[in-house]
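Enquirer: this is the structure alone, sequence omitted:
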């Protein structure tokens, strides 16, 4: 984090008056150029995200933990299904709370609730109590993202939002990459360490939020200022026709990307390769994203956002589809490199576009809708993706990913004139 920024902002930033860019200092030269002008709020969320993701240990090792407790077979699916279902519930609640009670309170509720749920899962005596705790972990944890996304949108202007979200994603990847190494070491010394570090990292992030993040001044809703009825929930999003077109397109692209988490290990297993190969592929992805994303974000900023999103989405679809023709470590490495480059290209764009479409008073709900789209895509990959792979065959899944990913990429680019006109209108207002 740039050292010239004071620990506390003297006045909480307003959504209509984002933080100015920090002054240049000698240490700021260590920061990638694409991120240097981002304000302290963004850097605080970045640092907190790394801390939080360093403790993202329980979920990757959950199957192994359940097996150690004697939970196997169909009973495991109940717990994993509950974990996925929480990702559908949490973003919807988080988006509403972010707009109703504030960004910071919502983040604190989610972080503290998820931390408590980690302890509940470790101590749960049976399958159904484990499933309930898993549901609470993912539901509480996923309420944080809409509030954090909305706070990032409050803190910066529309020109810098993509970079702010890209920095957020960079923090996720940095923390996840380190957690992958840390998790294996801790699991070998006792699963309780995974839960302790996971819960502790959430509490540390909650402390960062409480001490370092200011709550922006609330923006009055149109219902209060112009008499237009806004509703108490997601009506403001459901009436937005452009958002209702974009979100499903983003969702399909996210579904294709999520196949890298569930279908790739199945393919590697079916090729007769060891789990260590999948670990190596995850390391390739993490190294590429962490190393390239800051530079790619700076270089790609000169191009239209949706054109870049379309190009990146095509790379992801092509990389996932290449999994179907891979027959060894070299082939899988090529496929991972291709979709990892796509991941680098699209970093921060979808969330930034959604933020620019949102009225200031509804940013939390728009980001809640986007996060819910993310959760739906991941849940579909875990269920529908695996079902297609195991019943219809791997080739059907890979061709579906290629066609769906490229088609939605083209459709997304075609919406550029409408999104540009809408963004210009929102800025004028």
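Expert: That came through, no problem. Predicted model, so just to flag it, every value in this text is computed and none were measured. Residues are numbered from 1 along each chain as shown.

Enquirer: switch to C-alpha atoms for all contacts and neighbour counts from now on
Expert: Fine.

Enquirer: just give me the neighbour total for the residue lying closest to residue 325 once chain neighbours are set aside.
Expert: In this structure, residue 325 finds its nearest non-sequential neighbour in residue 331, 7.5 Å apart by C-alpha to C-alpha, 6 or more residues apart in numbering. Under the neighbour criterion other C-alpha atoms under 10 Å, residue 331 is assigned a count of 14.

Enquirer: and whichever strand or helix holds residue 331, how far out from the chain middle?
Expert: Using DSSP states H and E, residue 331 maps to helix 329-346. The chain centroid and the centroid of helix 329-346 are separated by 19 Å under C-alpha atoms, centre = their mean, to the nearest Å.

Enquirer: out of everything not next to it in sequence, what's closest to residue 367?
Expert: residue 146 (4.8 Å).

Enquirer: number of residues surrounding the one you found?
Expert: Residue 146, neighbours per other C-alpha under 10 Å, totals 33.

Enquirer: which residues touch it?
Expert: 91, 94, 95, 98, 364, 365, 367, 368, 371 (C-alpha atoms under 8 Å, 6 or more residues apart in numbering).

Enquirer: the third one against residue 364, yeah?
Expert: Just to be clear, that refers to residue 95. Yes: contact criterion C-alpha atoms under 8 Å: residue 95 and residue 364 qualify, at 4.5 Å.

Enquirer: what about residue 187, how many neighbours?
Expert: So residue 187, with other C-alpha under 10 Å, has 18 neighbours.

Enquirer: need the contact list for it.
Expert: 61, 193, 194.

Enquirer: take the one below as the second:
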């Protein structure tokens, strides 16, 4: 089993670009404020427009990998990054009515960039260090966000919100130029199915029931996880905590991820991936469960600690497991499926959690606990599933990978 030193140079270079792109990707943090401030929209109008943009983001994650499988992952990444950069620059310049079309397009491109980044890591990194490759990508993204959030606030305060859109757009275009230079123009970015391999995505998924279970569990778990960005701060405010407390809670989240994700991934690289994912989802559920006992600072901090540890455990191994199980010719589509379900809560968590919190606030946290724990149990149970045959055949000829101990792609084989 390899370590970080076995990750190819091209991936390290891509990760450096992802860090830079995350530093300038601060517009989504301040979009709502920008719409209600500089654009003069009402809160309900801004909410509708932001929600429409969220749909575009999820759609981009779900479909970006398809373009990579069809046209090449490098080419798809560059096209999506250019589209994202151009639309970001144009957003402050167009009338409000046009935002309803341009914002979803911009978010769609950003979602596609995320899916293409994941697909490029999946097809470039050797199987034995795939988890480490995804952990490196996540760490770079989180580190960039940690730097970018206060930088965006500084630019908005000193200049205007318009400046941060232009800075984000120009930075994204620079990322596209950088990626075009550092990523190989040819290589393992695209794979065609060999004789007997199946092209149908749903047939490939049916042949891998553990992947299907993981995707469904991740969909529901993300709705629970993203209550952290919607009902959790409202809960803290309703219990008398100032806005700064929520900021401190997120400093715990960001700090722990930056400190622990890479060493934890390396330490657990030989452990069965779905067992790790399941444990992580259960920790997320237990974190929300603590809120049933109150909203004191100690409980709020313990909640954030458990959720963050759960996030560290489940996100990287889940992404790597999907990549390990994907047939070569559908790697991008598998990555898009996981990318899509892993951001589904962006659209669904605020309205669902908000409605339940308004109607029955005492029910929200127990329900979050139950959903996340059940999702974790389902993923752990999926570790005992085995790939099914396609057209009466199993193995590579049927498009189902035959995992090896060194690749670490199956439960029970020292993954």
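Expert: Structure received. On a predicted model such as this, the values are computed, not experimentally measured, just so you know.

Enquirer: could I get the TM-score for this pair?
Expert: Here the TM-score for the pair of chains, by TM-score structural alignment, normalised by the length of the second structure, is 0.88; 392 aligned residues with a C-alpha RMSD of 2.4 Å.

Enquirer: before we move on, back to that, give me the aligned partner of the residue nearest to residue 367 of the first structure over in the second structure.
Expert: Residue pairing (TM-score structural alignment): residue 146 of the first structure is matched to residue 115 of the second structure.

Enquirer: average offset between the helix holding residue 331 of the first structure and the second structure?
Expert: For helix 329-346 of the first structure, the mean distance to aligned residues of the second structure following superposition is 1.7 Å (mean C-alpha distance after the TM-score superposition for the first structure).

Enquirer: quick one: that helix aligns where in the second structure?
Expert: Going by TM-score structural alignment: helix 329-346 of the first structure matches residues 297-314.

Enquirer: now for residue 93 of the second structure: what does it line up with in the first structure?
Expert: Under TM-score structural alignment, residue 93 of the second structure pairs with residue 123 in the first structure.

Enquirer: over to residue 174 of the second structure?
Expert: Per TM-score structural alignment, residue 174 of the second structure is aligned with residue 204.

Enquirer: what is the helix or strand containing its match packed up against?
Expert: Counting by DSSP H and E, the element that carries residue 204 of the first structure is helix 191-212. Here helix 191-212 of the first structure touches helix 40-54, helix 103-123, helix 161-188, going by 3 or more C-alpha pairs under 8 Å, 6 or more residues apart in numbering; DSSP states H and E.

Enquirer: which positions in it come out as buried?
Expert: 191-209, 212 (16 or more other C-alpha atoms under 10 Å).

Enquirer: just want the angle from it to helix 40-54.
Expert: Here helix 191-212 of the first structure runs at an angle of 170 degrees relative to helix 40-54 (axes from the mean of the first three to the mean of the last three C-alpha atoms, to 10 degrees).

Enquirer: hmm, who's touching whichever helix or strand comes after helix 191-212 of the first structure?
Expert: Downstream of helix 191-212 of the first structure, the next assigned helix or strand under DSSP H and E is helix 222-225. Here helix 222-225 of the first structure makes contact (C-alpha under 8 Å, 6+ apart) with 228, 229, 230.

Enquirer: out of those, flag the one nearest to residue 153 of the first structure.
Expert: Distance to residue 153 of the first structure, by C-alpha to C-alpha, is smallest for residue 230 among the contacts of helix 222-225 of the first structure, at 20.3 Å.

Enquirer: surely the closest one is within a helix?
Expert: No: using DSSP: H, G, I helix; E, B strand; the rest coil, the assignment for residue 230 of the first structure is coil, not a helix.

Enquirer: now for it: what does it line up with in the second structure?
Expert: Using TM-score structural alignment, residue 230 of the first structure sits opposite residue 199 in the second structure.

Enquirer: do residue 286 of the first structure as well
Expert: Match for residue 286 of the first structure (TM-score structural alignment): residue 254.

Enquirer: and if you look at residue 101 of the first structure?
Expert: Using TM-score structural alignment, residue 101 of the first structure pairs with residue 71 in the second structure.

Enquirer: wait, residue 165 of the first structure sits on residue 347?
Expert: Yes: in this structure, residue 165 of the first structure is within contact of residue 347 by C-alpha under 8 Å, at 7.3 Å.

Enquirer: of those two, who's got more company?
Expert: Neighbours of residue 165 of the first structure and residue 347, each counted by other C-alpha under 10 Å, are more numerous for residue 347; the result is 27 against 23.

Enquirer: what spatial separation is found between that one and residue 264 of the first structure?
Expert: 21 Å (C-alpha to C-alpha, to the nearest Å).

Enquirer: just to revisit the earlier point, now for residue 95 and residue 364 of the first structure: what residues contact both?
Expert: Common neighbours of residue 95 of the first structure and residue 364 (C-alpha under 8 Å, 6+ apart) are 146, 147.

Enquirer: picking up where we left off before, which of the contacts of residue 187 of the first structure map to contacts in the second structure?
Expert: Compared against the second structure with both residues aligned by TM-score structural alignment, their matches' C-alpha atoms under 8 Å, the contacts of residue 187 of the first structure retain 193, 194.

Enquirer: rewinding a little: against residue 81 of the first structure, how distant is the match of residue 93 of the second structure?
Expert: 19 Å.

Enquirer: and the two? Which one has more around it.
Expert: Neighbour totals were compared for residue 123 of the first structure and residue 81, and residue 81 leads with 17 against 13 (other C-alpha under 10 Å).

Enquirer: tell me the counterpart of the more buried one in the second structure.
Expert: Mapped onto the second structure by TM-score structural alignment, residue 81 of the first structure lines up with residue 51.
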